[in-house]
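# what follows is a predicted protein model with its sequence.
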Amino acid sequence: MNAADYLVMFGVLVAIAAYGMWRTRGQHDLKTYVKGGETHWLTIGLSVMATQASAVTFLSTPGQGYESGLGFVQNYFGAPLALIVISLVFLPIFRRLNVYTAYEYLGQRFDAKTRLLGAALFLVQRGIGAGITIYAPAIVLSTVMGWRLDLTILCSGVLVVAYTVTGGTPAVNLTQKYQIGVIFAGMVAAFFVLLAKLPAGLTLHEALTVAGGFHKLDAVDYSLDPDRRYTIWTGVLGGMFLALSYFGTDQSQVQRYLAGSSLRESRLGLMFNALFKIPMQFFILLLGALVFVFYQFERPPVFFNQTAWHQQAAGASGAKLRALEADFNAAHAEKQQHLHDWVAAERAGDERRADAAQAAALAAHQRTEAARAETKAALRAADPKTPTTDADYVFITFIVDHLPHGLIGLLVAVFFAATFSSKSGELNALGSTTVVDFYRHLHQLRGASRSDAHYLAAGKWATAFWGVAAIVFAMSVTLAENLIQFANIVASIFYGVVLGLFLVAFFLKWVRGTAVFWGALAAQVLVFVLFATLGISYLWYNVIGCVACMLFAVILQLFLPRDRAAAAA
């Protein structure tokens, strides 16, 4: 990065944060701080999208598309169905009861302990998620750019904590609207530059033909194998449960659409996401698939985390790593020749020659992948602490090596803007839930009463606390998974049980608080045990946790005498 890149990056980020702090200065009541003002549906839609689409989405998902193609999009097939259900069932109930948080409803429907359980599960899961949100871009950008990891985390973390604490929900909604605009502008610009960087004469259709020949465009998998991570079945069923849990019970999302000026505005904001969520994810994955095509004609590094590779190459494993790199480069050069033959045959309409060239290119590709796998094994043998998953480094490597200056700064600003937008929504929700569902609620249970200004100050302190906790977590964590997958894994472990609490509340009116409380705890333990012992797709844990919570609650209620259960509830 040069001076122009840094000027663009800091100019964009500081301007948005400063504007949000200035526009939302002088707030004095808890309701506005937590719920926001009368928000338009488009602002709600963009805010919901920005909170969900973190830097993990825009940094890691292209790498997922590079490695595995479009199949990851199946993860979102159930989201539109879930958003329709939330608009019809969840949203009217939340608005009718005029709650600040989703967990207030659990307290009204069941009892205090069930409300606290739902809120606690949210705080644990989203607290971890906030750490991942800030860690994701920091670890990759610090590695590629040569920045210090701790300073990268601190600088980005402190800035987003500052305007989130100052302005609350209005600041989050306002800044997210501009941050998502920067994100879309940057990703679209990257897409067109990528097309321009493809080999001279290679059309988009030919690029997609190459991607399809390497099975990068296989978006739908109808396999019934439960061990396969992404299939249409896990996406529609497991993805729907994940989306129901996330958009319907996660306060970081609920808080966004409860800010709507009316039920209609809130519903339109959710329908905006129902329409555009899958196309957005598809576009980002397609971008990754095209980066894959680009690197078939332009030699990529044998391992995209070049900092880690060079560190080990300078040590005792250097000779082995350089030999593997030579094998990779030789196989890649052979693959390039076959690719040119393949494209030429396609243009000439010679199907037999095209099929032969494609088969030869695929064989050479297998040798490059074998060299990459051996390189990862060698890196792991040299230092077990070396991260050997490099998908998260694919897109940023392409940006730094092949994009013009100025646009590099804009794309780096995109990653930080996505971090800010998602993290601000998470911290805002964590602070609100801590104050409303724990601090103020426990005061009310003891008969104590404090002023609105007191709880507003407590909300700001709680938000700051969770911000510091997220920064500390980000500085100490080491992730082995691809970041976008890890974030979804953490969510899937907790979300199903929380969704089960709400579905019991909505539809099983005869089940009381004590039964659902212990049923939810049993279901969460079951999910932990199954996750530790089974190898099934993590999306199924959303279904398992939800169904187990509802089933255990019903069984327990049947064994609790009705009058005793009602008294206990």
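Arrived safely.

# only C-alpha atoms for contact and neighbour calcs from this point on.
OK.

# contacting residues around Met145?
By CA atoms under 8 Å, 6 or more residues apart in numbering, the contact list for Met145 reads Met1.

# take a look at this one as well, against the first:
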Amino acid sequence: MHWINWLVVVAYLAWVVGDGIRRSRGATNLEGYFLAGRSLPWWAVGLSVMATQLSAITLIGTTGQGATDGLRFVQFYFGLPIAMVILGVTIVPFLMNARVYTAYEYLERRFNPATRSLTSFLFLLSRGMSCGTIIAAPAVVFTAVLGIPLWMSIGLIGIPTVLYTVIGGVGAVTWADVKQMFVIVAAVAAMLVVIVVQLPLPLDDALRLAGATGRLTTFDFSFNLTNTYTFWSGIIGGTFLMLSYFGADQSQVQRYLAAKSVDEARSSLLMSAYWKIQLQAMILLLGVGIFLFYVFKPMPLLFNPVQDRAARAAAPGAFAALDARYAAVTDERRQAADSRDAAAFAAADRAVNAVRTEALATAQDALGQPTRDVNYIIPRFVIDYLPVGLAGLFLAAILAAAMSSIAAELNSLATATTVDFYQRWVNPAATDPQSLRVGKLSTMFWGLFACIVATQAATLGSLIEVVNRFGSFFYGSILGVFLLAMIPRARGVGAFVGLLAGMSVVAAVAFGAPQVSFLWHNVIGAGTVVVVGLVLSLRPAR
């Protein structure tokens, strides 16, 4: 990679880390470290909330999703505005007025210590795994750029981020997120311009070709529990997922708990409700643009360069035959695109996908490891085709997004560990210095845990799907407990047993009926917790 690109990366990281350390100097007590003294303005909190989602996973996984599957993924977010409005009038004022550090403290006041601890434990487990996926995203880029092993890339990203998080607090993380948002949007917009300028067809003709392959299909009104990306799964399952994520996940709750007031916390969520879908659509369009770009440029048979080299060395004859067929079908697709024949283009694209699928299967058999390479599509494009400087900007955006998101996740994990377990069960009389020391040690532990998860997450397919699969396994049941908390007749025993029942039912569906889309796990978990919790709460005491 050109030295100018590395200069851009180093300069940006130095700016973000330096400013984060400067802002961390005021975080000398527990409230300052974990909640920034409850003093952050709504717009900074709002940008930080969006930045957590517009992470390296979004830039890598979502663009890859757009390139291979099109815009259907945007339906995943259709429930977001609904969820934000509901949270603004329910959970946000509850938690803000309770003056808590974690969302789970409120559950002890409403129910009992057991419910608080179990819910917090499930958060720690789910968010720890999701944090590993966030680390895996930029590790994929480094593996492709530098040709080093995945575990080494994970260490290069995870170790400095853990150290930075230990030094800083949530205030430093939030202001880093604000910078990150502007850099990401600028990088994505610049890349879209580069792609459009280099397309040999007028934009409307190019989009018509993309539409012929189904990549511009945005709405699917079919009702099918096995299909993740439909209007109904987004509106129903997505609403439950977003309610749980923003209302019961400490990594997000901690953001608006740091706001100045209830109104400012509400405004920060409404900001995300208004802008998130448009931003997500723009990133998916970047993926569609990369697909169109590769119609007219040489397209790799396998996007992961490390696995590509290894697979060719292991099965040279098979890949020689595949290369010949691939050259023929990609040339056929190019000719159909030049002639603007949408039907022929769609048929040729299916042929291209068939050869790529066969190549991935051949590589998997030869190497004995998963070879889904959707997460390598945009890194390969950036390395091979982006101009000097812009490639550096994109890599800086990925690194900054990853470090900021990882720091936020680790900070929330440390907060829950310290407040919900250390202060509650180990040392209720802990001083601020003692609690801060435990918080920093917790950050290191969860950083190590996330790095271990990251080594596996990178091989599980689209990272944007992986992180939401992890979350959906837990989120619905956690949300169900908070829904019970707002029902006056609900009791502690109902909430605790309901939570166990919700997790059990979700596990049974996830492993016993894997064809059911993970988005519906949120509805199933929340519904089970509420029903079981209310039934047990209404039983007369003996």
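Structure's in. What do you need? Small disclaimer: the values here were computed from a predicted structure and weren't measured.

# please state their TM-score.
For this chain pair, the superposition-based TM-score is 0.97 by TM-score structural alignment, normalised by the length of the second structure; 540 aligned residues with a CA RMSD of 1.5 Å.

# what's Thr431 of the second structure aligned with over in the first structure?
Matched by TM-score structural alignment, Thr431 of the second structure corresponds to Ser451 in the first structure.

# okay, now its match: neighbour count?
Counted with other CA atoms under 10 Å, the neighbours of Ser451 of the first structure add up to 9.

# and the gap between it and Val516 of the first structure?
33 Å (CA to CA, to the nearest Å).

# same thing with Ala565 of the first structure?
Ala565 of the first structure is 11 Å from Val516 of the first structure, by CA to CA.

# swap in Arg450 of the first structure?
Distance of Arg450 of the first structure to Val516 of the first structure, computed by CA to CA: 31 Å.

# which of those two has more neighbours?
More crowded of Arg450 of the first structure and Val516, by other CA under 10 Å: Val516, with 28 against 10.

# what's the helix or strand for the residue in the first structure sticking out farthest from the centre?
The centre of the first structure is farthest from one residue, Asp563, which by CA atoms, centre = their mean lies 44.6 Å away. Following DSSP states H and E, one finds Asp563 of the first structure within helix 562-568.

# and that helix, how far out from the chain middle?
41 Å (CA atoms, centre = their mean, to the nearest Å).

# and Phe415 of the first structure, what pairs with it in the second structure?
Residue correspondence, TM-score structural alignment: Phe415 of the first structure in this structure matches Ile398 in the second structure.

# and that match, how far is that from Leu499 of the second structure?
From Ile398 of the second structure to Leu499 of the second structure the distance is 36 Å (CA to CA).

# and for Ala83 of the second structure?
21 Å.

# between these two, which one's more packed in?
Leu499 (30 against 24).

# wouldn't that one be in contact with Gly476 here?
No. Between Leu499 of the second structure and Gly476 there is no contact under CA atoms under 8 Å: 9.6 Å.

# number of residues surrounding the aligned residue in the second structure for Val529 of the first structure?
Residue pairing (TM-score structural alignment): Val529 of the first structure is matched to Ala508 of the second structure. Counted with other CA under 10 Å, the neighbours of Ala508 of the second structure add up to 12.

# buried stuff in the host helix or strand of Ala508 of the second structure?
Using DSSP H and E, Ala508 of the second structure sits within helix 492-512. For helix 492-512 of the second structure, burial by neighbour count (16 or more other CA atoms under 10 Å) applies to 492-496, 498-503, 505-507, 509-510.

# of the residues you listed, closest to Thr371 of the second structure?
Lowest distance from Thr371 of the second structure to the buried residues of helix 492-512 of the second structure (CA to CA) belongs to Ala510, with 23.3 Å.

# so what's the closest one up against?
If you count contacts by CA under 8 Å, 6+ apart, then Ala510 of the second structure has 473, 516, 518, 521 around it.

# would you list those in JSON lines and tack on neighbour count, secondary structure and distance to Val530 of the second structure?
Formatted as JSON lines, the contacts of Ala510 of the second structure follow (neighbours: other CA atoms under 10 Å; DSSP: H, G, I helix; E, B strand; the rest coil; distance: CA to CA, whole Å):
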{"residue": "Phe473", "neighbour count": "22", "secondary structure": "helix", "distance to Val530 of the second structure": "17"}
{"residue": "Val516", "neighbour count": "17", "secondary structure": "coil", "distance to Val530 of the second structure": "21"}
{"residue": "Phe518", "neighbour count": "26", "secondary structure": "coil", "distance to Val530 of the second structure": "19"}
{"residue": "His521", "neighbour count": "29", "secondary structure": "helix", "distance to Val530 of the second structure": "14"}
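
# quick one: neighbours of the counterpart of Val532 of the second structure in the first structure, just the number.
Counting by TM-score structural alignment, Val532 of the second structure lines up with Phe552 in the first structure. Burial of Phe552 of the first structure is recorded as 20 neighbouring residues (other CA under 10 Å).

# remind me which helix or strand Phe552 of the first structure belongs to.
helix 540-559.

# which neighbouring elements make contact with that helix?
Secondary-structure packing of helix 540-559 of the first structure (3 or more CA pairs under 8 Å, 6 or more residues apart in numbering; DSSP states H and E): helix 239-249, helix 483-507, helix 513-533.

# what's the mean distance for the last one versus the second structure?
Comparison of helix 513-533 of the first structure with the second structure after fitting gives an average deviation of 0.9 Å (mean CA distance after the TM-score superposition for the first structure).

# chain center to that helix: distance?
25 Å.

# just the angle between that helix and helix 540-559, please?
Taking axes from the mean of the first three to the mean of the last three CA atoms, to 10 degrees, one finds helix 513-533 of the first structure and helix 540-559 inclined to each other by 140 degrees.

# contacts for stretch 120-136 of the first structure next, please.
The contact list for stretch 120-136 of the first structure (CA under 8 Å, 6+ apart) reads 54-56, 153, 156-157, 250-251, 419, 422-423, 426-427, 430, 433-434, 466, 469-475, 477, 483, 487, 490-491, 494, 498.

# change it to 6 Å
56, 423, 470, 473-474 (CA atoms under 6 Å, 6 or more residues apart in numbering).

# map Val436 of the first structure onto the second structure.
So Val436 of the first structure corresponds to Val419, using TM-score structural alignment.

# next: Val302 of the first structure.
Using TM-score structural alignment, Val302 of the first structure sits opposite Leu301 in the second structure.

# who's in contact with that match?
Contacts of Leu301 of the second structure by CA under 6 Å, 6+ apart: none found.

# Three-state assignment for it, please.
Under the three-state scheme (DSSP: H, G, I helix; E, B strand; the rest coil), Leu301 of the second structure adopts coil.

# distance of it from Ile377 of the second structure?
11 Å.
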